[in-house]
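Q: No letters, just coordinates:
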């Protein structure tokens, strides 16, 4: 149980500050963005700020655009590839056999030398 004289922490921006202490906010405009699932998102921007072409939908995570009839297409998901799949893309079976033979030859030579 904390004593009566315990020091309590505060965070920046906490407390009963009003606009008089913080300054006035910039004029805002709300812009509608739609995703491929039909979700509408309305973030607000400062009137003089440049509005982005796309915005991530907070409901489904798909990209959203300002045109309701033509929302951005969902990104194409590449399937997960293992390290072996990437190696097989770079090397042929003959390359793999040659590398394996070389490694086995070095291993045999090392064992015979020991």
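A: Happy to help now that I have it. These numbers come from a predicted model, not from an experiment.
Q: okay, CA-based contacts and neighbour counts for the rest of this
A: Will do.
Q: Is residue 29 in a helix, a strand, or coil?
A: With DSSP: H, G, I helix; E, B strand; the rest coil as the basis, residue 29 sits in strand.
Q: by contact count, what packs against the top helix by length along the chain?
A: Taking DSSP state H as the assignment, the helix of the chain that covers the most residues is helix 93-113. On a contact count with 3 or more C-alpha pairs under 8 Å, 6 or more residues apart in numbering; DSSP states H and E, helix 93-113 meets no helix or strand.
Q: and the comparison structure, right after this:
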């Protein structure tokens, strides 16, 4: 199936984008399309911008936290001791 069967293709433009690692990406867009501010770099996955000298900062990823780490953020050691004492008292039948 050639261009004759599909009709003419829309006029295209190639826009350069650069990521913080210096990778250049040139996706093609229809000439009347709205050009996005950022584009994902296909090499490293970081966001890329149109300004070569000031590319977007890479996203900050938080390290994986366990359930216990989240509990420790919400509770103090004194709270933990009180909850533990209450749970042990229930198991011993004191409550």
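A: Right, received. Where do you want to start? What you are looking at is a predicted structure, and each value in this text was computed from that prediction instead of being measured.
Q: Report the TM-score for the pair.
A: Comparison of the two superposed chains (TM-score structural alignment, normalised by the length of the second structure) gives a TM-score of 0.86, and 94 aligned residues with a C-alpha RMSD of 1.7 Å.
Q: quick one on the thing from earlier: off-centre distance for the longest helix of the first structure?
A: In this view, helix 93-113 of the first structure has its centroid 42 Å away from the chain centroid, taken as C-alpha atoms, centre = their mean, to the nearest Å.
Q: Residue 42 of the first structure maps to what in the second structure?
A: When the second structure is aligned by TM-score structural alignment, residue 42 of the first structure is paired with residue 26.
Q: so how far is residue 56 of the second structure from that match?
A: From residue 26 of the second structure across to residue 56 of the second structure, the span is 16 Å (C-alpha to C-alpha, to the nearest Å).
Q: So those two - more neighbours on which side?
A: Using other C-alpha atoms under 10 Å as the criterion, residue 26 of the second structure and residue 56 rank with residue 56 on top: 19 against 13.
Q: which residues touch stretch 38-55 of the first structure?
A: Here stretch 38-55 of the first structure makes contact (C-alpha atoms under 8 Å, 6 or more residues apart in numbering) with 26-34, 57-59, 63-66, 68, 72.
Q: tell me, how many neighbours does residue 29 of the first structure end up with?
A: Residue 29 of the first structure: 14 neighbours (other C-alpha under 10 Å).
Q: Tell me who's in contact with the equivalent of it over in the second structure.
A: When the second structure is aligned by TM-score structural alignment, residue 29 of the first structure is paired with residue 13. By C-alpha under 8 Å, 6+ apart, residue 13 of the second structure lies in contact with 28, 29, 30, 31.
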